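Enquirer: Turn this into a model:
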Amino acid sequence: MAFKFEDLRVWKLSIELSAEVNSLVKSFPSEEKFVLATQIQRAADSVALNIAEGSTGQSTPEFKKFLGYSVRSAIEVVSCLYLGKKRSIIGDEDFSKLYYAYEDLIKKIQALKNSI
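Expert: Here you go, the predicted structure:
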């Protein structure tokens, strides 16, 4: 692999979760396509993008800063999940599945951050 981030498990997991979010938002009603759907997708994508950006050619403090950004984006996804559930556009099963997956991802990103 050519880039450091491609070997990171947290990056790989964030890519998988972003794809799951993308599948979920395809079922959102049309009035949410440019509101909550775009917000949650951007946040999900941002997790992976910040991990990648921080890992390549950056100092350790800079990488830690970008890992912090990725955690913030993951928290934003969780908040969007709550909004979608409250608006009755995300069901309990999808909510729980993604909620716990992002909880796990956040813990893994924080563990990586603490280990470097």
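
Enquirer: okay, CA-based contacts and neighbour counts for the rest of this
Expert: Will do.

Enquirer: Give me the contacts around the host helix or strand of Ile40.
Expert: Secondary structure from DSSP states H and E places Ile40 in helix 36-55. Residues outside helix 36-55 that contact it (C-alpha atoms under 8 Å, 6 or more residues apart in numbering) are 4-6, 10-12, 14-15, 17-18, 21-22, 25, 28, 62-67, 69-71, 73-74, 76-77, 80-81, 84.

Enquirer: before we go on, could you also do this sequence so I can check it against the first one:
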Amino acid sequence: MNTDFAFKDLKVWERAIEFADFAISLSENLDTPQNHFRLVEQFESACTSVSMNIAEGKGRRSKKEFIQYLYIARGSLYETITLATIFHKRNWITNEDFEKLENEALEIASMTKGLINAIKKS
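Expert: From the prediction side, this is the model:
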């Protein structure tokens, strides 16, 4: 069976997978009281949504749809950083981990913008 998962060839998708993996590892070690499960679940959902939307968009039929999914992925990236900012403000994650997550998110956002621009020009 030959399956073509072309999204796996996208560097931005690979980075988004690594981003999600790191974010999930942070969520598993949050220094938080146990009554904040909904926030943690939302954080995990948002961070994994980035790569999932890139993949789903790549599987769509048109460039316009792909671009729309890239914008959704970017929104999920922003959502992840918003939650991480709250976690950081509450001292649930360290400065170092927050900065690493934010820097990676900035790089992925830049890559996403570059991909959107490239698709628009093609």
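
Enquirer: TM-score of the superposition?
Expert: Superposed pair, TM-score by TM-score structural alignment, normalised by the length of the first structure: 0.94. Supporting alignment: 115 aligned residues with a C-alpha RMSD of 1.1 Å.

Enquirer: hang on, the earlier thing: are any of the contacts of helix 36-55 of the first structure buried, and which?
Expert: 5, 10-11, 14-15, 17-18, 21-22, 25, 28, 63-67, 69-71, 73-74, 76-77, 80-81, 84 (16 or more other C-alpha atoms under 10 Å).

Enquirer: Spatially central residue for the first structure, please.
Expert: Ala44 (3.5 Å; C-alpha atoms, centre = their mean).

Enquirer: The counterpart of it in the second structure and Glu65 of the second structure, how far apart?
Expert: Residue pairing (TM-score structural alignment): Ala44 of the first structure is matched to Cys47 of the second structure. Cys47 of the second structure sits 21 Å away from Glu65 of the second structure, going by C-alpha to C-alpha, to the nearest Å.

Enquirer: Remind me which helix or strand the residue nearest to Thr32 of the second structure when sequence neighbours are not counted belongs to.
Expert: The shortest distance from Thr32 of the second structure to any residue other than its chain neighbours is 5.7 Å, reached at Trp92 (C-alpha to C-alpha, 6 or more residues apart in numbering). Using DSSP H and E, Trp92 of the second structure sits within no helix or strand.

Enquirer: Burial check on the corresponding residue of the first structure for Trp92 of the second structure, number of neighbours?
Expert: In the first structure, the residue paired with Trp92 of the second structure is Ile89, using TM-score structural alignment. With neighbours defined by other C-alpha atoms under 10 Å, the count for Ile89 of the first structure comes to 17.

Enquirer: quick one: the helices in the first structure?
Expert: 9-25, 36-55, 60-86, 92-115 (DSSP state H).

Enquirer: Tell me the gap between the second one and the middle of its chain.
Expert: Right, the one you point to is helix 36-55 of the first structure. Averaging C-alpha positions (C-alpha atoms, centre = their mean, to the nearest Å) puts helix 36-55 of the first structure 6 Å from its chain's average.

Enquirer: angle of it against helix 60-86?
Expert: Here the directions of helix 36-55 of the first structure and helix 60-86 differ by 170 degrees (axes from the mean of the first three to the mean of the last three C-alpha atoms, to 10 degrees).

Enquirer: just the first one next, same as before
Expert: Taking the same axes, to 10 degrees, helix 9-25 of the first structure and helix 60-86 form an angle of 20 degrees between their directions.
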